[in-house]
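[1] structural data only, the sequence is not supplied:
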């Protein structure tokens, strides 16, 4: 393949028509700018659960059996805190808060419910409206109120809304939840247009908090999907507002040191800006929503862009230092660098596109956008920046702008050059020892990394309960917002979660009027897994249509007789005439409760099993699947624990699958590309050695720092390959060029000193630039930043310490004389490939 003609075409346009190239790139930039306005956002955990069976079942459960106090899309929770929320004054405060919302047309209130309303109706059954309930409680004595509270001590609709510390004797509790249902007319929605992760209740619930805060003298917090969605979105903007300026300042400072020239600095910054505009413009034009994971894309583009920019300018300066003119120096530089950039781009794109194997849509979207962004970065820094550099340098003398330095980073004889050559010295003396040590270290790190945990929770996407003091101290507009969602969630978990643990829901699909339907539900609870809480009869503690029938039979002798007549085996579970049983149950006071466990069309049902507080999410999920398999109808375990565990499993699977794909595809790509370009396929294997060390080191660091695979860090291993290969490709490609002209060690030394300086500048800039993600409000984003920065540092160190020894061993295997230049001129690479690539023909001339 005659690849050189493509390089020559690019060289010709860069050197001879730089103005045309600049104009063409600016026009494309304008096109992508039009797409910026179409960028939408998507946030929250729901985006990760698409097409997961447990999540689909959970959605159907919510649609068919949603309890009155669940935070569904049409409900707002009012969380009240007080030394005793069941006192007369506190109960009145809850009812008045609900009335304040009901009286406002913009709240679209269709109904309310609360412990306060239950107590008022207990005192006066005719008190059906909020106004009547408030009047009833105002006229009641504290003693009457306490008695009404005690009468509801066994009422699930009452006890389900008060905290775990409810005391029947004292008629007291420290917290309660009231509910306000909304009936939203068409067209009412929240958030900005295109924010698919927002809730239609966001503006309503935000306003509700202001109304209650202004009108009610009580500690009542508004909570719901709108509040959570608002913080999902806010934490993204707050993180970007903090991270972006910090990254810009750090990167700008490092670029000043790397370029040491004002015009070169401006060209580098403009190119970085163009890469971002192209990428996010593509996001809008392609209709791909921006999610939390994509917060890392700007730093990633900066990482690769800075690397390309520094290498392009540094290599150009090296050639200028030999006495070449502007055009000739740039042609020599791009002739070598375009090939290196292409290899880096190919391997980096492979690393990102490996995420397409993930079953999680946000990770797939991240892979696509990151890969496209890297291609854009290659075009901008491989063609536009060199063309702009040529255009500027030809006019530099006529402009009143000072030139500070045009010397390359890292020169022979300099202190930096000596430091960068440490790996060459080891390679010259004991390359085998170093390579064996690197392989043993990598194996040990990989083995240690098998203990890395996997996690997925709603809190990963929400700001922390306590924002670090450093961030709070930032001046406006950089200071983050006040966040309440996580604190409220933790409060609810603490106050309203049963001490027995959590729960698993089994969603059943089948004809529930079938004579054996209820018996199947009853028998499934026999001899349950140890993760399930049991009653005294070694049966799983559960709630279902069966338990509701039993409870109703215990209260209503007539209904009990009906059940008994249709119970063949006298176990309290009817086996015949189920349609009649259901009709009688639905017509009774237990009808509302029954509707939460049996669908209106009687073609589905749910069973809720209580799980042990000591069981892990993985154990609970496995137990749920075990019990679901006992049903002869289609049964799906679901619930938040099961759904999040399913996503967590997919995250781990994505990380391993993406790593395997990225590694194998990168090996194939490098072997093929070095065969085509150099006639040396085995060079692709040598190129991979430092990446193996870097990936193993990153994985081991995750366990050492107790950082799990989560929605953000799931991409880190394939990302390490994508970014880390950058460093080794530059070294290898420069080495081959140098090796054709000189002996092994001199070629290696010149490679490391010349390329190592650019690599050092790139590493420092990108590692710190991405490392500023640790300042993000989202802690998981900070973890991602730390790991990405460390992966860059590891890749840099491995390229300068491990790769030289690898290349020495490789050279000894394919060349006869390490002292003489290698006998492969670049123009004969194709003939070399045809004759078999590696082997004796690769010996020095």
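    Structure received. All values derive from a computational prediction rather than experimental measurement.

[2] only C-alpha atoms from now on, for both contacts and neighbour counts.
    Will do.

[3] and residue 767, what helix or strand is that in?
    Element membership for residue 767 (DSSP states H and E) is helix 744-771.

[4] correction: residue 571
    Applying DSSP H and E, one finds residue 571 in no helix or strand.

[5] helices or strands next to the helix holding residue 767 in the packing?
    Contact here means 3 or more Cα pairs under 8 Å, 6 or more residues apart in numbering; DSSP states H and E; on that basis helix 744-771 packs against helix 225-259, helix 297-321, helix 415-420, helix 422-429, helix 716-739, helix 779-801, helix 803-814.

[6] could you give the angle of it to helix 716-739?
    150 degrees (axes from the mean of the first three to the mean of the last three Cα atoms, to 10 degrees).

[7] can you give me the buried ones in helix 744-771?
    744-771 (16 or more other Cα atoms under 10 Å).

[8] closest one to residue 382 among the helices and strands packed on helix 744-771?
    Ranking these by their distance to residue 382 (criterion: Cα to Cα) puts helix 297-321 first, at 7.4 Å.

[9] structure B:
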């Protein structure tokens, strides 16, 4: 034994001796720390905007925010809006128009909603009937006084306004004056810094009609969406955690077979969650949808540690060894394995801190810190607590309900788990090569997995899952409408739904050639932007505002003509005069949307091909921006979401590589120092690489993309899965050091420690798999993939590790295998 090995062994023995000899002091100390963390839990904040953390600090998002600020009067109040979606057989009947106007009237009467104005078919028809009607109450009176024939006539007349048909569904019939859906945009006059969440009361206004309930009118806007995001977090936890607890009770009952031992394990799991949530509160990390996965991950690792410590302790007590020396033996043997598992889990979970996306970084930090807490609580607190409770049981004569380990060499499970040792002994080279070929093939296939980022990933599906209707109160989720509304808008307003991107162009727009330079690239745009006549771009800019005003104002048209030397309708001299006249006209407010006050910046909005892929649109937008004579940058939601998708993929690959490299280096160094056998570190990594290759292949086969949460699955799979290989290797080394025989050591290891791993795998995979019951798709997919990852890691450790250990013994020690 080297000097370093002696020091490490002495340190671990001192810690274990303190835990065993001063167990009461250890228990009190941990409980006091728990009280401190309980205080931190009250400071935990919930993040309801699911996408904000992903897009913050992105250059494209900053460009979009700069554009919004540039084309906004800083002295004016902010504007917030809410869409009212009205659905029915015919929303243009007198009764349905009145229903919408009653909603607007009640919205106007609620001061907290800061109603400013509304624009929709009902208001346009009402003002067609009575041009002097301004308030919702006056508009309602105008419609109440009108006959059905007058209403139909007003609808036909209102159709002359292009905005009218744009606010009606695609099935609008001008002749019959009917449509199945409409949109009314309510504008709220709010102060700067006003939170859009406060406008979610519009839906309450609709719901408060009571017996005077209108047709199907629903509110839709930022406040409504954020409200549902917040409710989804609470409802998902309310559904998932009870299921997790029920599964834990069932499988921990199988693993422990003793209610008192099971209670000790559950209590330690509770403290783990308290410590982790207390840390979130003290650190200021907000709790969002991504972090719902953290308590489930910690339960997974905690279960593993708890089962191992109790199972190993029982292996000694069934031999007749007293409690204290039995716990001393168990702790001494497991502490190194626990530390190795914890460090590798920290590498796996914590590797996500390299991400450029804040929510993924937060998930990495929270889970890594939580794993350290898990080590302390299950590696020190639980053994001390177990000893004290067993002393009390002996003192009061409380019987043990189950004190044998999960499996042994004589049990059916033990014999089944040891089969891989027999097979691996016969042809280890063939097994290892076959596994490498299969793993390499699956990894190559899985490299083509898709990457996505979309608001709808965080929202519940329109159709509730079958099990939701069976969930009793108070766990039953609320009613969600946002996804249904989004789908309704896409289905019924398809003709009016245009996807756009924005290019912000910077330069001196008073130069004679400025407007010509602004439009020149649009004659030959990339394919996804070539949606206009003749393959040109369909744009809205300061140029189109000038063209519109030219058609509406003869005097302005003459001014443009005099300053259009090329004769193409775009002025190319005296632009400062053109802008002055334009800004002073009725089109002035619209011109301010597309040209900055200092006339050194302009934005151009491009309609894009709705059938094009997000990645194609983003690439074409960036390419088109480079074609401008002035400096330009493309932005907009499509481009920002594409950038996030790319970062998600980069984060997944970077975290995976970092986790594998750090884990491999750590294991090689650890086994070199502890055992003088560095190649055991490489052997340990082999099964988890096979498992991750199988996982990524499974994702592609099942068409499950890398998204805001599943992007972390690869590195987290390393962190969770390596534990199975480490525990088997640690037990194998202990047995091998005693008897020097690889086969016999593997037989004992797989039947003993393998039994504990089986119990851990079942509880972990089913516990984490409960996330599949979460309301949102992103959490459901994550839960399924975590459960799959755990199972594949267990399978790889049982199947792939034995032949790899036989090869290690052959080439490292010159053993004969056969």
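    Alright, I've got the coordinates. The structure displayed is predicted, hence computed values, not measured ones.

[10] tm score of chain vs chain?
    For this chain pair, the superposition-based TM-score is 0.94 by TM-score structural alignment, normalised by the length of the second structure; 806 aligned residues with a Cα RMSD of 2.2 Å.

[11] export the helices and strands packed on helix 744-771 of the first structure to CSV and tack on mean neighbour count?
    Output for those, formatted as CSV (neighbours: other Cα atoms under 10 Å):
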stretch, mean neighbour count
helix 225-259, 20
helix 297-321, 24
helix 415-420, 16
helix 422-429, 19
helix 716-739, 26
helix 779-801, 25
helix 803-814, 21
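
[12] can you list these in CSV and add distance to residue 401 of the first structure?
    Putting those into CSV (distance: least, Cα to Cα, whole Å) gives the following:
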stretch, distance to residue 401 of the first structure
helix 225-259, 15
helix 297-321, 18
helix 415-420, 29
helix 422-429, 38
helix 716-739, 32
helix 779-801, 34
helix 803-814, 41
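
[13] nearest to residue 179 of the first structure, out of those helices?
    With respect to residue 179 of the first structure, and counting by Cα to Cα, the nearest of those is helix 225-259 at 12.9 Å.

[14] other SSEs contacting the closest one?
    helix 202-215, helix 262-286, helix 297-321, helix 485-496, helix 744-771.

[15] pull up the aligned stretch in the second structure for it.
    Mapped onto the second structure using TM-score structural alignment, helix 225-259 of the first structure spans residues 222-256.

[16] what range in the first structure does stretch 354-367 of the second structure sit on?
    Going by TM-score structural alignment: stretch 354-367 of the second structure matches residues 357-370.

[17] and the contacts of the matching stretch?
    Stretch 357-370 of the first structure is touched from outside by 47-50, 279, 283, 288, 291, 293-294, 297, 300-301, 349, 352-356, 647, 650-651, 653-654, 657-658, 711, 715, with contacts defined as Cα atoms under 8 Å, 6 or more residues apart in numbering.

[18] before we move on, what about stretch 302-312 of the second structure?
    So stretch 302-312 of the second structure is contacted by 255-256, 265, 269, 330-331, 334, 338, 374-375, 378-379, 382-383, 404-406, 753, 756-757, 759-761, 763-764 (Cα under 8 Å, 6+ apart).

[19] how big's the offset between that stretch and the first structure?
    Stretch 302-312 of the second structure differs from its equivalent in the first structure by a mean of 0.7 Å after superposition (mean Cα distance after the TM-score superposition for the first structure).
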